[in-house]
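> Prediction below, plus the sequence it came from.
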Amino acid sequence: MKTESNPIIQSGSSISECEERGCNCEAGAPIRIVPGKPRKNTFTLSIGGFFRSFWQTPDLKIVLLGLSLLVLSLFAERLGLQQPWIMILQLLLLPLAGWSIFKDGFRTLFIKRRFNMNTLMSVASIGAVVLSETYEAIILLLLFTLSEALEGYINDNAREILMEFADLAPKTAIRLTNAGEENVDVDRLQPGDVILIRPADRIPMDGVILAGSSSVNQAPITGESKLIDKTIGETVISGSINGQGVLQVQVSKYAKDNTIQRIIQLVTEAQENKAEQVKYIDRFASVYTPIIFGVAVLVAIVPVLIFNQPFWNVGESYGWLHRSLSLLLVGCPCALVISTPITMISGLTRAAKAGVVFKGGVFLEGLSNAKVIAFDKTGTLTRGEPVVSQVKAVDCEGDAFCPRCDDLVALTSALEAHSSHPLASSVIEEANRRGVASRYSSAQDLMVLEGKGQTGTVNGKTGTVGSLPLFLAEHMTPEEIVQEVLKAESRGESTMLVCDGDRVRGFLSVEDAVRPGVEEVIRQIKAQGLRPVMLTGDNNVVAGKVANQTGIEEFHSALLPEEKLNWLTLLKERYGNVIMAGDGVNDSPALARADIGVAMGGAGNAQVLETADVVLLNDDLEKLPFAIRLSKFVNGLVRQNVVFSLGVKALIAIVALLGLTPLWVAVLADIGISLLVTLNGMRALRFEPGSQISAA
């Protein structure tokens, strides 16, 4: 696949931002797909892989040459060279041995006028040579070079996991033409082309089935374990695996716009949308590094000038210059700075592999901070596939084949033909079932009555379809119809009344079943400390029935769209941060008003991918508890890393100030902390629903 089909953009923060916060870890380096580069299926580390990565380190040959010459300089005295010429020689060789460190450290100091970890490391290595501890300078530079290479290797492996998505969709497809079949690169396919999908093949492009039927495995994209039956007219998504049927699929998008590519783009963009914890640590680190440098200078000078302590090493006792250099090394901010971004990147990647797309680390962080979650009803808690359960015309003849009821369905279908409301599809299906869908042309001059219904012109007359309160207020509705509507609503059915001009024609009632598994989802959400609330435009009886079936205690019914927004504001005032979960189609304003909007069904709906802050690719709520648990797990890892980094550094700093640590011990401690917090943060890649945080 060509690289332009993989719109991967920079993730995390830029390298320049890493430098600004005093770090040179490149944890936020751009994610790129290397064409033709094989990728692993899981995160793995190997010694061989590390050394292959190590030999590709920039300027490595210069560094190794410098280190070799520096080692040889240790024997200069035996060759007759005396001090201070040995020290001068070693100081000249030092920038060569630490080429990348010195180059970046002093460029940052003298050109950008900032401190970063390489500045601290450069000063410490120079100080070691001045103290005649050249062997420590060599160990320091060697360990630091190895640690930089190892951290880069680990981070690259973490990012590679996300790139597996790019390999899910085949690079070629079988295109059907008048001349027969031809194998083509997917980049050459255009919307409207027809491709052939054979049994067990991966589906290369998003499209609509023109011929054939099959069971499709969407687990690689949505995380859904069961097979999905697909037939003519239904959509398939790239990266899915075809079952035993043969399919002819009409391509609906260019390769660069496929669902799989859009998911990758959203996740990589999400890594730029920093969590609050990352922003805070960035701000902290940007002032922390120069403070550490200033404190180290004071440590070297104050005890000497005020307390008459030794500046240089005396016998086996370390002087205050040595102690200040140890403090510089221990104070390196890299461990603190890299821990949060790598944890967030790992969490975002793990979520994407499970079929959950977070559009930013801020939302991954925030999901676990919310106390209440509001649900839309239709299409979210219920299937969103309502069926007409009753049709009652004013002049109904009372038999199974009432022509007046058929005409009522035909009129309602014409009024609802262009509606996006979930109930509209049930009316159109009923019209098709009765064979009256084409009796009237689709309504013209449509006008939506927010939360009440809509009007339009059908067959030269103004027709209205809407709720009982609307008809009681604006139309002379027969008492018999009113009573029938009330009975239907008491059974938990949704109703719509219809008029033709000024004449009320009757009503239809619709049932929408609760989604399987929703009750368990609500139970898990409650167990995690969130309060579920249902907001719906349906009447109180319907809302109460669904609330009872799902285990939701608090619900608010008969809400107009603006009233839903008002309730979200009230919930936020009462509980704090609010999550809103919906289908992403009819509840976009509510998703936007909430602190975090969660929409489901994103794998097959481009609008859903663009609407919400968190997208459940599968068309159900099953992954919502997983997303909340993952959020809590990631936040726990971040807290662990921050506490561990600061705690251990503080302890080693005290030991260094007491003069008990060689320089190489200080740098080894810093390297160890950096690696430990990196590996701990990457535990998010292996998160499973049952995972626990041992210390949060």
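Received it, and whenever you're ready, just let me know what you need. Residues are numbered from 1 along each chain as shown.
> can we go C-alpha only for contacts and neighbour counts from here?
OK.
> by contact count, what packs against the longest strand seen in the chain?
The residue-count maximum for a strand in the chain (DSSP state E) belongs to strand 503-511. Judged by 3 or more C-alpha pairs under 8 Å, 6 or more residues apart in numbering; DSSP states H and E, the packing partners of strand 503-511 are strand 387-393, helix 403-416, helix 479-490, strand 494-500.
> give me that answer again for 7 Å
strand 387-393, strand 494-500 (3 or more C-alpha pairs under 7 Å, 6 or more residues apart in numbering; DSSP states H and E).
> Could I get the buried residue list for that strand?
Within strand 503-511, the residues that count as buried by 16 or more other C-alpha atoms under 10 Å are 504, 505, 506, 507, 508, 509, 510, 511.
> Need the winner for burial among the helices and strands packed on strand 503-511.
Highest mean neighbour count of the helices and strands packed on strand 503-511: strand 494-500, a mean of 24 (counted as mean count of other C-alpha atoms under 10 Å).
> put this beside the first:
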Amino acid sequence: MNKKQKKVLIRILVSAALMVILTLLPLDGYLRLGLFLIPYLIIGYDILKKALKGIKNKQVFDENFLMAVATVGAILLGEYTEGVAVMLFYQIGEWFQSYAVGKSRRNISDLMDIRPDYANVEREGRLEKVDPDEVEIGTVIVVQPGEKIPIDGVIVEGKATLNTSALTGESLPREANVGDEVISGCINMTGVLKIQTIREFGESTVSKILDLVENSSSKKSRSENFISKFARYYTPAVCYGALALAVLPPLVRLFILQMPAQWGSWIYRSLTFLVISCPCALVISIPLSFFAGIGGASNAGVLVKGSNYLETLSKTKYVVFDKTGTLTKGIFEVSGVHHNKVEEAKILEYAALAESFSNHPISRSLKNAYGRPVDQSRVTDVEEISGNGVIAKVDGETVAAGNDKLMKRLGISFMECHHAGTVVHIAVNGEYAGHILISDEVKEHSKEAIQALKKAGIKQTVMLTGDARKAAVQVAEKIGVDQVYSELLPADKVAKVEELLERKGEKEKLAFVGDGINDAPVLSRADIGVAMGALGSDAAIEAADIVLMDDDPLKMVKAIKIAKKCLRIVYENIYFAIGIKVICLILGAVGIANMWLAIFADVGVMVIAVLNAIRALFVKNL
């Protein structure tokens, strides 16, 4: 509880005590009015001030105006206790709302703790703390036990256990050794690490995460826009309605029915009508529900870039996955060299050198299998053909390394591989030299994630990959994906997603989950793009609407469940608040509802709706 909340709580307690005491005392006349004005002003001076400011700025119709008119009117009618009570209970509702927002904000603030304050740079034999913004790419920084890794980099010396819970939502530590890439925001639990930075601080993982979360609430969902529009038309409508209720029935009674006007009774009804009509529950609880949902999701390692994406995700019925790095680990290993017409070591040497300028996982596996430093000076005239492979001159010889399509493109006859996996065919000077079989391992939770998605109401799961048909089908069958499309170029993936988008129902949404640079166009094209955040490319994370921080496909299920829970809470609040308001407005207009029922309709509904919205924070067991 902050200082402001404590002050409001003290005001609530003091004015409530004074109101009870004054109600019990036998007071009358101006003395009673004067004494009741004390608790009224203690609890309501800020509301009156805001109402006057709104009138001055020509923004009259808001909840402050409604509260001021209703309570001042009640006091003028001699209903002192009710006038103070309306303001008191309104402030109690506001206090609950402030506390709830503070709680969900603290949830997101926990994530803000990943922001590093400094980076250790070794200068003249001693460590110097510098601003992370000042550290250039390639600088070696030192991270000691208990410190946060400030900038993304590669470990060049030391080994340690890293706490990644602030990024992934998982408490399981991760072991890091020399050569491993580590991301900013992790906490070094053991050992001293020397890390060579590979990005500037502004481009590091921690900066991007903070930017995503800080700006997430700026993109409003359709439900939030509905509330804003609703309040804009609703408030003046009820104000004019209350004025008509105060004036028209007495005039009708006086001039048409020739009966006493009963001005006091009808003015009281109109003031009750105003108190009931205040749309606080809707205006406060709907954005709060989305804010709480985003906060809960971020704590679970699911970063949502805006509340509109939560709404879209809740309606998802089709989930399309990339294969490599998304459903599989993306850690390729050479598992064999087949049909080779030259030595196995020579084939691997040709492949490693030809692919030496690429950072693709397959290229890295070839370089690892070669097992020696790659001398790029031996390689010239490199031509990379997207979705096919690479052609380069190695020691003056033309080497082609790629898939079936590359061999067909060059008119080179090749041997099919009978094993499942990724096949890299090698041709030297136009002659087929053999092929290398590379295998990728399915992620631990991929099968479980596909099954859980179906239980969560997903109609169809699809896998898209540029990999060979045989390897793609093997993975699809292993994890239970409904449909698989293989040997696709980036443009083909977009075309397939567009095809699926045309097939789905108008209200159904399609999500695409990917991690590579080539997935960025598809992530942008899908109704909702989901990127793997730990190993995913910057382009994919930038293009995505939602980021899964630990690359676990099971988190996709959690993201959908969080979105559905959040939207369920939003609609519960909308139906509940509007339903109670309509009933109480009718009762107030016909004179059945008094000011106390008005207080429940306004403050009670708001408190219940806010407490309901807080449930969106709790997502651990989803």
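Right, received. Where do you want to start? Please read all numbers here as calculations on a predicted model, not as lab measurements.
> Once they're superposed, tell me the TM-score.
Scored by TM-score structural alignment, normalised by the length of structure 2, the superposition of the two chains gives a TM-score of 0.88; 608 aligned residues with a C-alpha RMSD of 3.4 Å.
> before we move on, back to that, can you say which of the helices and strands packed on strand 503-511 of structure 1 is nearest to residue 166 of structure 1?
Counting by C-alpha to C-alpha, residue 166 of structure 1 lies closest to strand 387-393 out of these; the figure is 39.2 Å.
> Mean distance between that closest one and structure 2 after superposition?
Average distance, strand 387-393 of structure 1 versus aligned residues of structure 2 after superposition (mean C-alpha distance after the TM-score superposition for structure 1): 2.9 Å.
> ranges for the helices of the stretch 101-250 of structure 1?
Along the stretch 101-250 of structure 1, the segments classed as helices by DSSP state H, counting those that start in this stretch run 117-130, 134-168, 219-222.
> So which of these is nearest residue 231 of structure 1?
For residue 231 of structure 1, the closest of the helices of the stretch 101-250 of structure 1 is helix 219-222, at 18.3 Å, according to C-alpha to C-alpha.
> quick check: the closest one aligns to which part of structure 2?
Residues 165-168 of structure 2 are where helix 219-222 of structure 1 lands when matched by TM-score structural alignment.
> Same question for stretch 364-371 of structure 1.
Counting by TM-score structural alignment, stretch 364-371 of structure 1 falls onto residues 310-317 of structure 2.
> distance between that stretch and the chain's centre?
Relative to its chain's centre, stretch 310-317 of structure 2 lies at 12 Å (C-alpha atoms, centre = their mean, to the nearest Å).
> Stretch 10-27 of structure 2 now?
Centroid separation for stretch 10-27 of structure 2 versus its chain: 45 Å, with C-alpha atoms, centre = their mean.
> hmm, back to that, TSV for the helices of the stretch 101-250 of structure 1, including mean neighbour count and distance to residue 684 of structure 1?
TSV is the format used below for those (neighbours: other C-alpha atoms under 10 Å; distance: least, C-alpha to C-alpha, whole Å):
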stretch	mean neighbour count	distance to residue 684 of structure 1
helix 117-130	23	27
helix 134-168	20	10
helix 219-222	22	19
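> In CSV: these, plus distance to residue 304 of structure 1.
Formatted as CSV, the helices of the stretch 101-250 of structure 1 follow (distance: least, C-alpha to C-alpha, whole Å):
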stretch, distance to residue 304 of structure 1
helix 117-130, 17
helix 134-168, 23
helix 219-222, 65
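> Indicate which one of the ones you listed is closest to residue 524 of structure 1.
Closest to residue 524 of structure 1 of the helices of the stretch 101-250 of structure 1, according to C-alpha to C-alpha: helix 219-222, at 20.3 Å.
> average distance between that closest one and structure 2?
For helix 219-222 of structure 1, the mean distance to aligned residues of structure 2 following superposition is 1.8 Å (mean C-alpha distance after the TM-score superposition for structure 1).
> related to what we said a few turns ago, mean offset of the longest strand of structure 1 relative to structure 2 (after superposition)
Mean deviation for strand 503-511 of structure 1: 2.4 Å (mean C-alpha distance after the TM-score superposition for structure 1).
> Many thanks, we can stop here.
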